[in-house]
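Student: Quick one: sequence plus predicted model below, questions after.
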Amino acid sequence: MSDAVVIGLGAMIGAGIFAALAPAALAAGSGLLISLALAAVVAYCNATSSARLAARYPASGGTYFYGRERLGDFWGYLAGWAFVVGKTASCAAMALTVGSYVWPGQAHAVAVAAVVALTAVNYAGVQKSALLTRVIVAVVLAVLAAVVVASLTSSASSAARLGVGGDATFGGVLQAAGMLFFAFAGYARIATLGEEVRDPQRTIPRGIAIALGITLFVYTVVAISVLSVLGPQGLGQAGAPLSDAARAAGADWLVPAVRVGGAVAALGSLLALILGVSRTTLAMARDRHLPHGLAAVHPKFEVPHRAELLVGAVVAVVAAMGDVREAIGFSSFGVLAYYAIANASAWTLTPDEGRPARVIPVLGLVGCLILAFALPLSSVIGGAAVLALGAAAYGVRRAVAARTP
């Protein structure tokens, strides 16, 4: 149980909290804490649905596999496509977070350098170990704890900044929840442990609940402390929210440590994300849903090197030209679409197959769709257009295959 919880914390408590608070505060205003609760509820439903599917189908591929098995080939493909494009945007957001905390004036250049370096690390077959995960979690928690203490004990802290005022709108709260969903990304990592833990039917759901509960507690305390010194407007305009909060609290000595913590968290997340996207790309290429050449595995390093290089190149271009807020919005749209299909797949499970309580996949599916379409209009249009492009490519491929003797 403890290992499952640590893995879940390692997947969730990372760079998202360093990056997502500012765009969420800009959207929600003083309703930020309500948005955080909504994002957590949707995350719990998604993770529970994924856990039940993983217990039924202990195979790699996640919803790309579940969607094909439960809903049909197209829905599995669309889930895989949504994952690849959404997580590619997540990679760019993490890279830009590295740049924002390491060297704000040259954030794009640092972001591209980080992508190039970690693509090379992945190419050589070096993967993030369980020990490194624990070290990163420890560093991040220490930094977050220091920011919380410095902020709440500062004379600049005011409880008056925490009240829900007239600047909080229903649409803004929903939009911020979609943004904050980005900070919970990775929670379903526990759902993939079916073959690695004892009594998975009991351990996985409990591990998910405990890890999500701890993460929500940490994020809530951090959000309260940062809001108390910056206020919703100040937080919404912050380029590096936790560094700005430490500075506003008069703890300038803490700023370098916060920058290091933010960079470490973002680099750890970026390494894992590039790895995950390239492996999903490999699986889709093997099934010929993507160009088959991307399925090539390096004879020495035993990694999907063409997929690694393609993902790294795309992320580097996006990081060089994009904005972290836009990347978070686009990423959230793609990942919410991915989990919407996971919830729809979980709905089709029978009681004998370990179906969750009916309300969970329903709430998860509806929540994913509402949060996805509550995101900024540019994220919705861009995300919908990319999904439509993927669907069109699928249709063309099927039509060509049908005509081929």
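Tutor: Okay, I see it.
Student: contacts, neighbours, all on C-alpha from now
Tutor: Noted.
Student: And the helices in the stretch 101-250 of the chain?
Tutor: Counting by DSSP state H, counting those that start in this stretch, one finds helices in the stretch 101-250 of the chain at the ranges 107-123, 130-152, 170-181, 200-236, 241-248.
Student: The ones you listed: which one's closest to L273?
Tutor: Among the helices of the stretch 101-250 of the chain, helix 107-123 comes nearest to L273, with 10.3 Å by C-alpha to C-alpha.
Student: re earlier: looking at the helices of the stretch 101-250 of the chain, which is nearest to Y57?
Tutor: helix 200-236 (12.5 Å).
Student: Now do that closest one: distance to the chain's middle.
Tutor: How far helix 200-236 lies from its chain's middle: 14 Å, per C-alpha atoms, centre = their mean, to the nearest Å.
Student: likewise stretch 71-91?
Tutor: Offset of stretch 71-91 from its chain centre (C-alpha atoms, centre = their mean): 14 Å.
Student: From the rest of the structure, what touches that stretch?
Tutor: Residues outside stretch 71-91 that contact it (C-alpha atoms under 8 Å, 6 or more residues apart in numbering) are 63-69, 270, 273-274, 277, 280-281, 284, 289, 311, 314-315, 318, 327-328, 330-335, 337-339, 341, 345, 386-387, 390-391, 394.
Student: any idea what V303 is structurally, helix, strand or coil?
Tutor: Judged by DSSP: H, G, I helix; E, B strand; the rest coil, the three-state class of V303 is coil.
Student: Against that first model, consider the following:
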Amino acid sequence: MSSTPSPAAGLPAELQRRLGVPDAVMIGLGSMIGAGIFASLAPAARAAGSGLLLGLALAAVVAYCNATSSARLAALYPASGGTYVYGRERLGEFWGYLAGWAFVVGKTASCAAMALTVGTYVWPGQAHAVAVAAVVALTAVNYAGVQKSALLTRIIVAVVLAVLAVVVVVVTSLSSGAVDAARLDIGTDATAGGVLQAAGLLFFAFAGYARIATLGEEIRDPARTIPRAIPTALGITLVVYTLVAVSVLLVLGPGGLAAADAPLTEAARAAGADWLVPVVRVGAAVAALGSLLALILGVSRTTLAMARDHHLPHALAAVHPRFEVPHRAELLVGAVVAIAAATTDVRGAIGFSSFGVLAYYAIANASAWTLTPAEGRPDRAIPVVGLTGCLVLAFALPLPSVVIGAAVLLIGAAAYATRRVTTHRQ
């Protein structure tokens, strides 16, 4: 099987390898430690009650399997496109296409959700306008070159980690007299369905490590860098999420967390640290900007890979001669996200995105199953658990998300079949 994508005739085909392990880890952290931790805790608590931490653990297990499968595949196929490339090379053209379709459509919705999160925190009364402005600004940053994107991501991650650290320390210390460890009361009122749904919702906050793989063509020594960067970024994220979830649960309890619109803000108020509220708001806005930056970066690279193979208009495979980025793909993605941010709502965008992301990773795990020992195959249990976990969590999501997500995948499959028939007739 071929390990590199076909070059685009008449167009620059190669991106420059400029990113090392620290930059790759930061891009992964910027994708994961974003608005998800500020937004996903409350709905997860509503689904699982005191089983929230069980849901977090389950989401982390599935994410670890996905990350391991993705890392092994990315080391073997260090090209832009991520699971689009892996599915095509290991399972066949259709499965690669379906993964790319799920990623591009699902993550475009996620981009809109992140942009709207920025707008909600910065200027609630003009959330849609601020969201569109954020998309335009970050598309311009990505257009100017991936190194600038990595630098900005490093700054954003530092700010967000600092804010979350302050929240954990201040909330737990100021409320020490009122904190009751029994509030964790893990699993006593949880149901299996609730825990699974919580895991699916919390998985949304983890689903950023693949951004490292989608930038495989721009990473130095990918066979060494990618397998190191992905688990490192995932491990740091899990530690951060666990600390935040435990501190908020200790202060608010499962019921209070489930009822909170802005959990970290409510936790700060409950601890008597009103001065921390604006800091949390700024942190949430910066986190969402970090996620949006990395999401636009990843979607444009998958669009580039699909355009190279003519699954999308071939003109989108162009690489800018000066900035060395897929500039047409980035401009198109930015335009579509801006329109979505101006016309949709956060809740609908997140539900739709989650189903698409889990479908994408299911194909990644199926692809990893086909690896041989010589190709760096992971332990057989890892892709099996990852694939099973992705499918279970996807169908445990709220019914509207499942129905809409499945319908969109079917539309993509129909478009693929139509294209194949048309090409065959020609």
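Tutor: Received it, and whenever you're ready, just let me know what you need. Computed from a predicted structure; not experimentally measured.
Student: What helices and strands are in contact with the host helix or strand of L371 of structure 1?
Tutor: Assessed by DSSP states H and E, L371 of structure 1 sits inside helix 359-374. Here helix 359-374 of structure 1 touches helix 32-56, helix 170-181, helix 324-347, helix 377-403, going by 3 or more C-alpha pairs under 8 Å, 6 or more residues apart in numbering; DSSP states H and E.
Student: Touching that helix from outside, list them.
Tutor: With contact meaning C-alpha under 8 Å, 6+ apart, helix 359-374 of structure 1 is reached by 42-43, 45-46, 48-49, 171, 174-175, 177-178, 332-333, 336-337, 339-341, 343-344, 346-347, 380.
Student: Show the buried residues in those.
Tutor: For the contacts of helix 359-374 of structure 1, a burial check counting by 16 or more other C-alpha atoms under 10 Å picks out 42-43, 45-46, 48-49, 174-175, 177-178, 332-333, 336-337, 339-341, 343-344, 346-347, 380.
Student: ok, back up a step: tell me which of the helices and strands packed on helix 359-374 of structure 1 sits nearest to S100 of structure 1.
Tutor: The nearest among these, by C-alpha to C-alpha, is helix 324-347 at 9.1 Å.
Student: Mean deviation, the closest one versus structure 2?
Tutor: Superposed on structure 2, helix 324-347 of structure 1 shows a mean distance to its aligned partners of 1.2 Å (mean C-alpha distance after the TM-score superposition for structure 1).
Student: circling back: need the winner for burial among the helices of the stretch 101-250 of structure 1.
Tutor: Among those, helix 170-181 has the highest mean neighbour count (mean count of other C-alpha atoms under 10 Å), at a mean of 27.
Student: against structure 2, where does that one fall?
Tutor: Mapped onto structure 2 using TM-score structural alignment, helix 170-181 of structure 1 covers residues 192-203.
Student: what's the mean distance for the matching stretch versus structure 1?
Tutor: When structure 1 is overlaid, stretch 192-203 of structure 2 sits 1.0 Å from its aligned residues on average, using mean C-alpha distance after the TM-score superposition for structure 1.
Student: ok, the spatially closest residue to R189 of structure 1 that is not a sequence neighbour - how many residues close by?
Tutor: Leaving out its chain neighbours, the residue that sits closest to R189 of structure 1 by C-alpha to C-alpha, 6 or more residues apart in numbering is G8, at 6.2 Å. Counted by other C-alpha atoms under 10 Å, the residues lying close to G8 of structure 1 total 25.
Student: Same question for F74 of structure 1.
Tutor: F74 of structure 1 is flanked by 15 other residues according to other C-alpha under 10 Å.
Student: quick one on the thing from earlier: quick one: the match of helix 170-181 of structure 1 to chain centroid distance?
Tutor: Distance of stretch 192-203 of structure 2 from the chain centroid (C-alpha atoms, centre = their mean) equals 17 Å.
Student: Quick one: map A92 of structure 1 onto structure 2.
Tutor: Using TM-score structural alignment as the criterion, A92 of structure 1 maps onto A112 of structure 2.
Student: Write a ChimeraX command that selects only the buried members of the contacts of stretch 71-91 of structure 1.
Tutor: A single ChimeraX command selects the buried members of those (16+ other C-alpha under 10 Å):
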select :63,64,65,66,67,68,270,273,274,277,280,281,284,289,311,314,315,318,327,328,330,331,332,333,334,335,337,338,339,341,345,386,387,390,391,394
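Student: secondary structure element for the corresponding residue of structure 2 for P23 of structure 1?
Tutor: Per TM-score structural alignment, the equivalent position to P23 of structure 1 in structure 2 is P43. In this structure, P43 of structure 2 is located in helix 41-48 according to DSSP H and E.
Student: tell me the average deviation of that helix from structure 1 after fitting.
Tutor: By mean C-alpha distance after the TM-score superposition for structure 1, the fitted helix 41-48 of structure 2 averages 1.9 Å away from its aligned residues in structure 1.
Student: With stretch 328-338 of structure 2 instead?
Tutor: For stretch 328-338 of structure 2, the mean deviation from structure 1 after alignment is 2.9 Å (mean C-alpha distance after the TM-score superposition for structure 1).
Student: which residues touch that stretch?
Tutor: With contact meaning C-alpha under 8 Å, 6+ apart, stretch 328-338 of structure 2 is reached by 108-109, 111-112, 131-132, 135-136, 139, 142-143, 296-297, 299-301, 303-304, 315-319.
Student: Check which residues of that stretch are buried.
Tutor: Buried residues in stretch 328-338 of structure 2, counted by 16+ other C-alpha under 10 Å: 328-331, 333-335, 337-338.
Student: Show me how far that stretch is from its chain's centre.
Tutor: On the basis of C-alpha atoms, centre = their mean, stretch 328-338 of structure 2 sits 18 Å off its chain's mean C-alpha point.
Student: try stretch 208-215 of structure 2
Tutor: Relative to the chain's own centre, stretch 208-215 of structure 2 is displaced by 9 Å; criterion: C-alpha atoms, centre = their mean.
Student: just to revisit the earlier point, present the buried residues of stretch 328-338 of structure 2 as JSON lines; the columns should include distance to L184 of structure 2 and secondary structure.
Tutor: Shown next, in JSON lines, are the buried residues of stretch 328-338 of structure 2 (distance: C-alpha to C-alpha, whole Å; DSSP: H, G, I helix; E, B strand; the rest coil):
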{"residue": "R328", "distance to L184 of structure 2": "49", "secondary structure": "helix"}
{"residue": "A329", "distance to L184 of structure 2": "46", "secondary structure": "helix"}
{"residue": "E330", "distance to L184 of structure 2": "44", "secondary structure": "helix"}
{"residue": "L331", "distance to L184 of structure 2": "46", "secondary structure": "helix"}
{"residue": "V333", "distance to L184 of structure 2": "42", "secondary structure": "helix"}
{"residue": "G334", "distance to L184 of structure 2": "42", "secondary structure": "helix"}
{"residue": "A335", "distance to L184 of structure 2": "44", "secondary structure": "helix"}
{"residue": "V337", "distance to L184 of structure 2": "39", "secondary structure": "helix"}
{"residue": "A338", "distance to L184 of structure 2": "40", "secondary structure": "helix"}
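Student: With that, I have no additional questions.
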